[in-house]
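Trainee: Following is a predicted model, sequence given first.
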Amino acid sequence: MYIKSTSLIEKDGFTEYCNTKTNFMNLDVGLLKLSKGEKFEFKACGREKAFDLLEGEIEIKINNDINLKFERASLFHDKPSVLLADKTFNIEITCLSEKSELIVQATHNEKEFGYKVWNKDDLEISISGQDQALGTCTRKVIQFFDYESFPESNMVMGEVICSPGQWASWPPHRHYQPEMYLFKFNKPEGFGVSFVGDDAIKVMNNDATCIPGQLLHPTVCAPGYIMWYCWMIPNLPNKPWVERSFDERYEWTSTNDVEISKMR
């Protein structure tokens, strides 16, 4: 399954991509776009919620009591700030810059763990794939939280940045849990290809792919463009995301022992 959402680029307000009532994802995911001075409130609603700032400067008010400020110049060149809050908190977002944009992820969670903030200095960038297939799978990965680092949450969230022509999620892998990728490109005509099982889907700005569990899902970026995506996974009951398995046909590409043409 995939969601083509390119038409959302200029739309202010909250746009829902999926929710726990209508599909298999077991996640609520949406994109919030605000202009200066605009506010948007998320009620507690019995769900934990994560907020990933993509661009702009915002003020976050938690239960009308705690105030936080996040700022991010560019999702391609600047690390994010992230808020995770349990089901008991109302969250109000106010835009302080000319515009701002956030990804909001939520799911059911009966645990009360308060709230947690990951500022830029708390998040590390790891470089993956530089020793795979002559460097054609090199990407930057920022993992915010998962079951191992924050087991109180029922969600996993992070970002990947692919340089021009690079592959991600390689070798092709699968896991029991579903996953969503939400894509951005550094130029409006930029694109990539997201594979979901045997389907190859062209993705552009604000497009998303919803990936059922157990399907392989590599991605690739077109030459000349930077591809960014946010990846989101639910930790299912008694089945948190702690491992993945690779397609054995392609595992050999995990090394640099690949053939190149020597034709003259």
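Mentor: Received the coordinates, thanks. Values in this document were obtained by computation on a predicted structure and should not be read as measured data.
Trainee: can we go C-alpha only for contacts and neighbour counts from here?
Mentor: Fine.
Trainee: can you tell me which residues contact the closest residue to residue 9 other than its chain neighbours?
Mentor: Leaving aside its chain neighbours, residue 9 sits nearest to residue 206 (6.7 Å; criterion: CA to CA, 6 or more residues apart in numbering). Counting by CA atoms under 8 Å, 6 or more residues apart in numbering, residue 206 touches 4-6, 8-9, 182-184.
Trainee: now the strand or helix carrying residue 181: how far from the chain's centre is it?
Mentor: Residue 181 is located in strand 179-185, with elements delineated by DSSP states H and E. Distance, stretch centre to chain centre, for strand 179-185: 6 Å (CA atoms, centre = their mean, to the nearest Å).
Trainee: How about stretch 77-84?
Mentor: Averaging C-alpha positions (CA atoms, centre = their mean) puts stretch 77-84 11 Å from its chain's average.
Trainee: go on, stretch 256-264?
Mentor: The answer for stretch 256-264 is 35 Å, by CA atoms, centre = their mean.
Trainee: Please apply the same query to stretch 67-83.
Mentor: Put simply, stretch 67-83 sits 14 Å off its chain's centre (CA atoms, centre = their mean).
Trainee: Please apply the same query to stretch 249-264.
Mentor: 30 Å.
Trainee: Pull out the buried positions in that stretch.
Mentor: Neighbour-count burial for stretch 249-264, counted by 16 or more other CA atoms under 10 Å, picks out 253-254.
Trainee: need the next SSE after the strand holding residue 181, C-terminal direction.
Mentor: Defined by DSSP H and E, the subsequent element after strand 179-185 is strand 192-196.
Trainee: okay, pairing it with this:
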Amino acid sequence: MLTQDILVRRPDGFQFGYNHITEIGKEKLPTGMTFGVIKLRAGESYNLTSDLESAYLLMTGRIRFSYDDQQYDAERTCYYSEVPIVLHCTPNTVAKVDAKTHCEIMVIQTANDKRFISQVFDASNMLESDKRGKGLLGDSSYRLVRTVFDKRNRKESNLVVGEIITFPGHWSSSPSHTHPHPEIYHYRFSEPQGYGIGENGEDIIRIRHYDTMIITDDVEHAHSTAPGYCLYTLWFIRHLSGNPYIVPTFKPEHSWAKEESANARVWKLCEGKSNEHN
């Protein structure tokens, strides 16, 4: 598989207005999801009304979401330390955003013939924020995983939306795992020269600031970040008809690495190898 099919690069970031990354029906690797970035200057507005199910995630800035005759004022200054704020709209919701300061909003969309009540998710009602991998294998895969919504709290949705904060020099989404559901990762680093490694099946790819990785066809995937650079990942998954995403699949030879017994196994194996040479 070609790297340019797996990875969408935006080395210079995004322009003001709407920036296309993927679009349903026009993808090299079909995910059934449209993904883009809205950047607005202070005082600008943008129409968010769409015939698709849509999640609008505030990256940075101070804004006002207007939807279904409701308003929600939101502000986010740091996506590493602050949880996401997401307006989740059923298709054809009349909605817009007004920028009070310069702002950036991630747009995640898919088809959905179900209807549900549009609402904002924030710290008060997002699904969970987990410290995963803590205490395992020297904290080498310790990361923060924020899940905004999935089938547990948004059963009518065809999407799962969340974020990951991966600490410098650590792995994330580890052990490498698979699922048949298409997924997209969007990456930001704590410094623009930051970089990491992304797994996509047998392809090992250097990931950089503003990169977007496309994951399809049940390939194994995970990623890591170089020492010194904290990695932010926006991740979202599309449910398949009759097969919603619940949990990923881990290959048996690697699944032990997520169990509490992993530390003891590593040192037992290392001690055994050392004894072989005595």
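Mentor: That came through, no problem. The model shown is predicted, which means the values in this text are computed figures rather than measured ones.
Trainee: related to what we said a few turns ago, and the strand holding residue 181 of structure 1, what other elements does it pack with?
Mentor: The contact analysis (3 or more CA pairs under 8 Å, 6 or more residues apart in numbering; DSSP states H and E) places strand 179-185 of structure 1 against strand 208-211, strand 227-234.
Trainee: Tell me which of those lies nearest to residue 91 of structure 1.
Mentor: strand 227-234 (20.1 Å; CA to CA).
Trainee: mean deviation of the next helix or strand after that closest one from structure 2?
Mentor: Next along the chain after strand 227-234 of structure 1, taking DSSP H and E as the criterion, comes strand 245-246. Once fitted to structure 2, strand 245-246 of structure 1 is off its aligned match by 0.6 Å on average (mean CA distance after the TM-score superposition for structure 1).
Trainee: and strand 245-246 of structure 1, which stretch of structure 2?
Mentor: Strand 245-246 of structure 1 corresponds to residues 249-250 of structure 2 when matched by TM-score structural alignment.
Trainee: likewise stretch 197-204 of structure 1?
Mentor: Using TM-score structural alignment, stretch 197-204 of structure 1 pairs with 201-208 in structure 2.
Trainee: buried ones in that stretch?
Mentor: By 16+ other CA under 10 Å, the buried positions in stretch 201-208 of structure 2 come out as 201, 205-208.
Trainee: Then the residue nearest to residue 9 of structure 1 would be within a helix, right?
Mentor: No: applying DSSP: H, G, I helix; E, B strand; the rest coil, one finds residue 206 of structure 1 to be coil, outside a helix.
Trainee: how close does it sit to residue 11 of structure 1?
Mentor: 11 Å (CA to CA, to the nearest Å).
Trainee: before we move on, the earlier item: give me the mean deviation of the strand holding residue 181 of structure 1 from structure 2.
Mentor: Strand 179-185 of structure 1 sits 0.5 Å off on average (mean CA distance after the TM-score superposition for structure 1).
Trainee: Report the aligned residue range of structure 2 for that strand.
Mentor: The aligned range for strand 179-185 of structure 1 is 183-189, by TM-score structural alignment.
Trainee: Residue 72 of structure 2 corresponds to which position in structure 1?
Mentor: In structure 1, residue 72 of structure 2 lands on residue 68 (TM-score structural alignment).
Trainee: Report whether the expected contact of its match with residue 82 is present.
Mentor: No: between residue 68 of structure 1 and residue 82 there is no contact under CA atoms under 8 Å: 10.8 Å.
Trainee: ok, the two, which is more surrounded?
Mentor: More crowded of residue 68 of structure 1 and residue 82, by other CA atoms under 10 Å: residue 82, with 24 against 12.
Trainee: who touches the residue most central in space within structure 2 in this structure?
Mentor: The centroid of structure 2 falls nearest to residue 235 when counting by CA atoms, centre = their mean (1.4 Å). Counting by CA under 8 Å, 6+ apart, residue 235 of structure 2 touches 161-164, 183-186.
Trainee: burial of residue 199 of structure 2, as a residue count?
Mentor: For residue 199 of structure 2, using other CA under 10 Å, the count is 19.
Trainee: how near is it to residue 177 of structure 2?
Mentor: On the measure of CA to CA, residue 199 of structure 2 and residue 177 of structure 2 end up 10 Å apart.
Trainee: any shared contact partners between those two?
Mentor: With CA under 8 Å, 6+ apart, residue 199 of structure 2 and residue 177 have common neighbours 220-222.
Trainee: In strands only, show me these.
Mentor: 221-222 (DSSP state E).
Trainee: Arrange the shared contacts of residue 199 and residue 177 of structure 2 in TSV, one row each, with neighbour count as further columns.
Mentor: Formatted as TSV, these follow (neighbours: other CA atoms under 10 Å):
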residue	neighbour count
220	21
221	22
222	18
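Trainee: So what does residue 225 of structure 1 match up with in structure 2?
Mentor: Aligning on TM-score structural alignment places residue 225 of structure 1 opposite residue 229 in structure 2.
Trainee: Relative to the whole chain's centre, how far out is stretch 129-138 of structure 2?
Mentor: 18 Å.
Trainee: got the end-to-end distance for it?
Mentor: 21 Å.
Trainee: Then stretch 251-261 of structure 1?
Mentor: First-to-last residue span, stretch 251-261 of structure 1, CA to CA: 21 Å.
Trainee: what does stretch 75-86 of structure 1 give?
Mentor: End-to-end distance for stretch 75-86 of structure 1: 25 Å, by CA to CA.
Trainee: one step back: tell me the one of the contacts of residue 235 of structure 2 nearest residue 60 of structure 2?
Mentor: residue 163 (14.1 Å).
Trainee: The helix or strand hosting that closest one: what's the following helix or strand?
Mentor: When secondary structure is defined by DSSP H and E, residue 163 of structure 2 falls within strand 159-166. Downstream of strand 159-166 of structure 2, the next assigned helix or strand under DSSP H and E is strand 171-178.
Trainee: roughly how far is that following strand from the heart of the chain?
Mentor: Distance of strand 171-178 of structure 2 from the chain centroid (CA atoms, centre = their mean) equals 13 Å.
Trainee: Which element, helix or strand, includes residue 113 of structure 1?
Mentor: Assessed by DSSP H and E, residue 113 of structure 1 sits outside every helix and strand.
Trainee: What residues does whatever residue of structure 2 lines up with it make contact with?
Mentor: Taking TM-score structural alignment for the superposition, residue 113 of structure 1 sits opposite residue 116 in structure 2. Contact analysis of residue 116 of structure 2 by CA under 8 Å, 6+ apart lists 90, 156.
Trainee: go on, residue 194 of structure 2?
Mentor: 208-209, 226, 229 are the contacts of residue 194 of structure 2 under CA under 8 Å, 6+ apart.
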